[in-house]
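**Q** would you be able to build a 3D model of this:
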Amino acid sequence: MTGEYRSALVGTGCQLPGRVFTNDEFVATIDTSDEWIRTRTGIRERRFALPSETASSLGIEAARKALENCQLTGNDLDLIICATVTPDMMTPATACLLQSALKCRHIPSFDLTAACTGFLYGMSVADQFIRTGTCRNVLVVGTEILSRAIDFSDRNSCILFGDGAGAVILQATKEPNRGIRSVNLFADGERQRFIQVPGMATITQPGEQPIKYLQMNGREVFKFAVQRMVELIHHANEEAAKLGTHISMLIPHQVNQRIIDAALESTGFPADRVMVNLDRYGNTSAASVPIALDEAIREGRAKKGDTVLLVAFGGGLTWGSSVVTL
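**A** From the prediction side, this is the model:
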C-alpha cells in the first residue's frame, strides 16, 4: 500500500459471559447490600465467566462478531493486537490463540498490557501499522476475566469488576475526515502501587505480605480518574474544534458512576451524550471501552459520521483518549 492512509473503524463486536452476578449475591460473603453498592458505584450487576470461559474464548467470539459486522474473515486480517491483564497463559499470547481460532494467515499477533487503558493503547499501535502502509486490516481486542483475579472478601474492590470482551476492526482508508483523528496516551509509573494484579513471577519483598489478588487504593484511584478524565475531555474538545468537528458522544471507561458524574460536572459535557453500561457489566478493564462502543453503535446512539471520544484510565498508572469519526 502507498499513499496517505488513515485508520477507519469498520466493525465492532462484543461477548459477555453467561453468568449474571447481582449485587445481592455478594451479601452471603461480605458485609454489603445492593443499595450500598449501587449508591457508591452505579453498578447493579456484572457478568462472571463460566468455568469453560476464558479471555481467549470471549475474545474469539467478540472478534467473530466484529469481522461479520464488516463482512471480513480471519484470512483478511494482517495483524491482531489483544489488550488484557488476565491472559489464558503467560505464553502463548492470547492474540495467538485468536489467530488460530479465526483461521488467519501466519500474521503477527501479540498481547499488550496497559490495564484499563490497554484497548486505547492497542488502537494506537494498530493505527501506526496502518498509517505506515504495513497493514490494511487490523483486529484489536480487549478481553478480561477479572473474576479470577479479585479477592471476594474485599468488599471495596470485588464489587467493581466483571468479565467480558470487545473487539474492533480498523481498516486503511484515504477518506480525510474518517477514522482515528487523534490519540493521546500517558503513563505514571511512580504511582504503580495504586492498582496491582500479581502474576506467577511476582516476588515479595522482605517484610511484605505476598500479593495474591488484585490490590487497589480506591480513594487515590478515584481522585486520579476524575482529574485525568476532566483533562482528557477538555483537550479532546479543543482538538475536535481544530479538526472542524465536535464530540457527538463520550464513551468512557466504565469504572464508577461517581467518577463519570464528577467529570461531567466539572467539564459541562452533557450527560445525555455519554454512553454508560457499567450498571450491567461493572468494570471490565481493557474490554470496557470496546464493549460500550459496540453497544452504542448497535443501539444507534453512535452513527456513521459521528465523532466520538474514547477515554480510559487504569493501572500503571495509565490513561488516554482517542477521537474517532465513525
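
**Q** only C-alpha atoms from now on, for both contacts and neighbour counts.
**A** Fine.

**Q** quick check, central residue of this protein?
**A** By C-alpha atoms, centre = their mean, the chain has its centre lying nearest to residue 286, at 3.1 Å.

**Q** how near is that one to residue 210?
**A** 25 Å (C-alpha to C-alpha, to the nearest Å).

**Q** now residue 12
**A** 39 Å.

**Q** who has more neighbours out of those two?
**A** residue 12 (29 against 12; other C-alpha atoms under 10 Å).

**Q** return the set of buried residues in the helix or strand that contains that one.
**A** In this structure, residue 12 sits in strand 6-15 according to DSSP states H and E. By 16 or more other C-alpha atoms under 10 Å, the buried positions in strand 6-15 come out as 6, 7, 8, 9, 10, 11, 12, 13, 14, 15.

**Q** cool, and stretch 173-181?
**A** 173, 177, 178, 179, 180, 181.

**Q** output those as TSV; include the columns secondary structure and distance to residue 263.
**A** Putting these into TSV (DSSP: H, G, I helix; E, B strand; the rest coil; distance: C-alpha to C-alpha, whole Å) gives the following:
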residue	secondary structure	distance to residue 263
173	strand	34
177	coil	28
178	coil	27
179	strand	26
180	strand	23
181	strand	23
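
**Q** got CSV for the residues you listed, with distance to residue 63 too?
**A** Output for these, formatted as CSV (distance: C-alpha to C-alpha, whole Å):
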residue, distance to residue 63
173, 21
177, 26
178, 22
179, 19
180, 20
181, 23
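
**Q** between the residues you listed, which is nearest residue 128?
**A** residue 180 (10.7 Å; C-alpha to C-alpha).

**Q** mind checking the SS state of the residue lying closest to the closest one once chain neighbours are set aside?
**A** Closest residue to residue 180 apart from its sequence neighbours, by C-alpha to C-alpha, 6 or more residues apart in numbering: residue 324 at 4.4 Å. Following DSSP: H, G, I helix; E, B strand; the rest coil, we place residue 324 in the strand state.

**Q** for the chain, which segments count as helices?
**A** 34-41, 55-69, 94-101, 118-131, 218-242, 257-267, 278-281, 288-298 (DSSP state H).

**Q** tell me what angle the fifth one forms with helix 257-267.
**A** Spelled out, that is helix 218-242. Counting by axes from the mean of the first three to the mean of the last three C-alpha atoms, to 10 degrees, helix 218-242 lies at 40 degrees to helix 257-267.

**Q** flag every buried residue along helix 218-242.
**A** So helix 218-242, judged by 16+ other C-alpha under 10 Å, has buried residues 221, 224-226, 228-230, 232-233, 236-237, 239-240.

**Q** one more, please, to line up against the first structure:
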Amino acid sequence: MESGEVGHTLTDLGETAARRALTAAGKTAGEVDLVVMGTATPDMLMPATVNLIADRLGIDGVPTFQLQSGCSGAVQALEIAGRLMSTGRYRTALVLGGDVSARHYDLRVDVRTLSPAEVVNVVLFGDGAGAAVLGVEPTADSVAVRTVFTRLTGLGREPGQVIRWFGLADRGHEQAAGAEDYKMIEESVPAMSEEILKELLDEAGWTSSEVDYLLPPQLSGRMTRKIVDRLGVPGATEVSCVSEVGNNGNALVFFQLERALAAMGRGERAVGIAVESSKWIKAGFALEKV
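**A** Okay, the predicted model is just below:
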C-alpha cells in the first residue's frame, strides 16, 4: 500500500493457498482430480485464473471450473465440487476462492479528497485467496459437509456492487472500476443472512441451539456485528476475521473455515453464511466434525 504498486496476482495468492491446503490435507497435486474456483476478480478474462493456478501446481488432465461471482463464489465452488463428487467420478477436489481488489483502485490517491462512498471501497476491500481439499471418504479428524446451497434472489433488483472491465475502446471514460451502494447492502444483507440461517437449519435438521460455530458474512467489522446480533445464535462461537485481514471477497470463507476447523471438536457443528450483493445471491453451508 505504501508503494502504490500491486505486488501480487490472484494466481500468486491462489497458488500459495492451494499448496497450504494440500499440505494440510496430506494430499499431493497429483491426487487432485477436480479443481473449482470462485472469484469476482480474475487476473484476466482468458486464460482462466484457475487454470494458471493448476499449471503452477502441476495439475493437468482433470476438469477445472471457474465461477464468476462475488462473496458467495466460494460457497458456489464448494457446492459444484460436492455435486460433481457425488457422481462417483471424482475422489479429491481442490476448491479455491479469492479476490484482488487493489488493482481496481488508485492506491496513491489522497483519501481525504474522496467522497464517503469512494473511501469505503479503498479502505474496506483487500486481496486474498483461500483453498480447501474435499474428499469422498471420512478420514481421521475430518469434517463432513452436511448441506450446501446457493440461490440467485436478484430478480428485478438493482445491483448492490459493480466491478467493470475496460478495453481499449472504453478505457478513457471516467467511470470508476468499482462502485457499490453500501446503504442498500447495509439494509439487505442482515435480512438475507437471517433467511439463509433458517434454511440451513431446516435442511440440516438442526436447531439454532445445536450450532457450535457461526461463520457470518464478513462485510466489515461493524456490519458483521450487526448481522450476528440479528441472527441470534447466542450459544455459538462467532468465527470472524474481517477486522484483521480486510474484506477480500471470496477468500474470507476459507479464512473463517481455517479457524473453525482448528477449533471444532468431535460432534460439533458449524454454519457458514455468505451473501453476494452484486446481483443478490444467498449462500450457506453446514458442517459437522465426525
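
**Q** re earlier: list just the nearest of the buried residues of helix 218-242 of structure 1 to residue 121 of structure 1.
**A** residue 232 (14.9 Å).

**Q** aligned partner of that closest one in structure 2?
**A** Using TM-score structural alignment, the equivalent of residue 232 of structure 1 in structure 2 is residue 196.

**Q** now do the contacts for its match.
**A** 273, 282, 283, 284 (C-alpha atoms under 8 Å, 6 or more residues apart in numbering).

**Q** which of those map to contacts in structure 1?
**A** Retained in structure 1: 273, 283, 284, out of the contacts of residue 196 of structure 2 (criterion both residues aligned by TM-score structural alignment, their matches' C-alpha atoms under 8 Å).

**Q** how about the strands in the stretch 1-150 of structure 2?
**A** 34-39, 64-68, 92-99, 128-135, 143-152 (DSSP state E, counting those that start in this stretch).

**Q** relative to structure 2, which residues correspond to the strand holding residue 12 of structure 1?
**A** Counting by TM-score structural alignment, strand 6-15 of structure 1 has no counterpart in structure 2.

**Q** what is the orientation angle of that strand with strand 163-173?
**A** Going by the same axes, to 10 degrees, strand 6-15 of structure 1 makes 160 degrees with strand 163-173.

**Q** mind checking how far strand 6-15 of structure 1 is from the chain centre?
**A** Its chain's C-alpha centre and that of strand 6-15 of structure 1 lie 13 Å apart, by C-alpha atoms, centre = their mean, to the nearest Å.

**Q** could you check the angle that strand makes with strand 179-187?
**A** 70 degrees.

**Q** tell me how many other residues surround residue 59 of structure 1.
**A** 32.

**Q** same check on residue 61 of structure 2?
**A** 7.

**Q** ok, residue 12 of structure 2 next?
**A** 16.

**Q** and the one 10 residues further on, by the same measure?
**A** Neighbouring residues of residue 22 of structure 2 were enumerated by other C-alpha under 10 Å; the total is 18.

**Q** was I right to think it contacts residue 135?
**A** No: the criterion here is C-alpha atoms under 8 Å, and residue 22 of structure 2 misses it with residue 135 at 11.6 Å.

**Q** who touches both of the two?
**A** If you check residue 22 of structure 2 and residue 135 against C-alpha under 8 Å, 6+ apart, no residue is contacted by both.

**Q** related to what we said a few turns ago, need the counterpart of the residue nearest to the centre of structure 1 in structure 2.
**A** That one, residue 286 of structure 1, aligns with residue 250 by TM-score structural alignment.

**Q** ok, now which ones touch its match?
**A** So residue 250 of structure 2 contacts 38-40, 70-74, 97-99, 129-130 (C-alpha under 8 Å, 6+ apart).

**Q** compare these and tell me which is most surrounded.
**A** residue 97 (38 neighbours).

**Q** counterpart of that one in structure 1?
**A** That one, residue 97 of structure 2, aligns with residue 142 by TM-score structural alignment.

**Q** for that match, give its distance to residue 227 of structure 1.
**A** Counting by C-alpha to C-alpha, the separation of residue 142 of structure 1 from residue 227 of structure 1 is 24 Å.

**Q** with residue 295 of structure 1 instead?
**A** For residue 295 of structure 1 relative to residue 227 of structure 1 (C-alpha to C-alpha), the value is 26 Å.

**Q** contacting residues around the residue lying closest to the residue nearest to the centre of structure 1 once chain neighbours are set aside?
**A** Distance criterion C-alpha to C-alpha, 6+ apart; nearest residue to residue 286 of structure 1, sequence neighbours excluded, is residue 116 at 4.4 Å. By C-alpha under 8 Å, 6+ apart, the residues touching residue 116 of structure 1 are 253, 284, 285, 286, 287, 288, 312, 313, 314, 315, 318.

**Q** the fifth one touches residue 162, doesn't it?
**A** Right, residue 287 of structure 1. No: Residue 287 of structure 1 is beyond contact range of residue 162, at 9.7 Å (criterion: C-alpha under 8 Å).

**Q** which one of those two is surrounded by more residues?
**A** The neighbour comparison of residue 287 of structure 1 against residue 162 (other C-alpha under 10 Å) goes to residue 287, with 33 against 30.

**Q** contacting residues for the closest residue in space to that one that isn't next to it in sequence?
**A** Spatial nearest neighbour of residue 287 of structure 1, chain neighbours left out: residue 142 (4.2 Å); criterion: C-alpha to C-alpha, 6+ apart. For residue 142 of structure 1, the contact set (C-alpha under 8 Å, 6+ apart) comprises 59, 82-84, 118-119, 165-167, 286-288, 290.

**Q** cool, and residue 124 of structure 2?
**A** 220, 246, 247.

**Q** can you rerun that using 7 Å?
**A** For residue 124 of structure 2, the contacting residues are 246, 247, by C-alpha atoms under 7 Å, 6 or more residues apart in numbering.

**Q** and it, how close does it get to residue 230 of structure 2?
**A** Taking C-alpha to C-alpha, one finds residue 124 of structure 2 at 22 Å from residue 230 of structure 2.

**Q** try residue 116 of structure 2
**A** Residue 116 of structure 2 is 26 Å from residue 230 of structure 2, by C-alpha to C-alpha.

**Q** and the two? Which one has more around it.
**A** residue 230 (13 against 10).

**Q** grab the nearest non-local neighbour of the aligned residue in structure 1 for the more buried one.
**A** Using TM-score structural alignment, the partner of residue 230 of structure 2 in structure 1 is residue 266. Residue nearest to residue 266 of structure 1 in three dimensions, not counting chain neighbours: residue 230, with 6.8 Å by C-alpha to C-alpha, 6+ apart.
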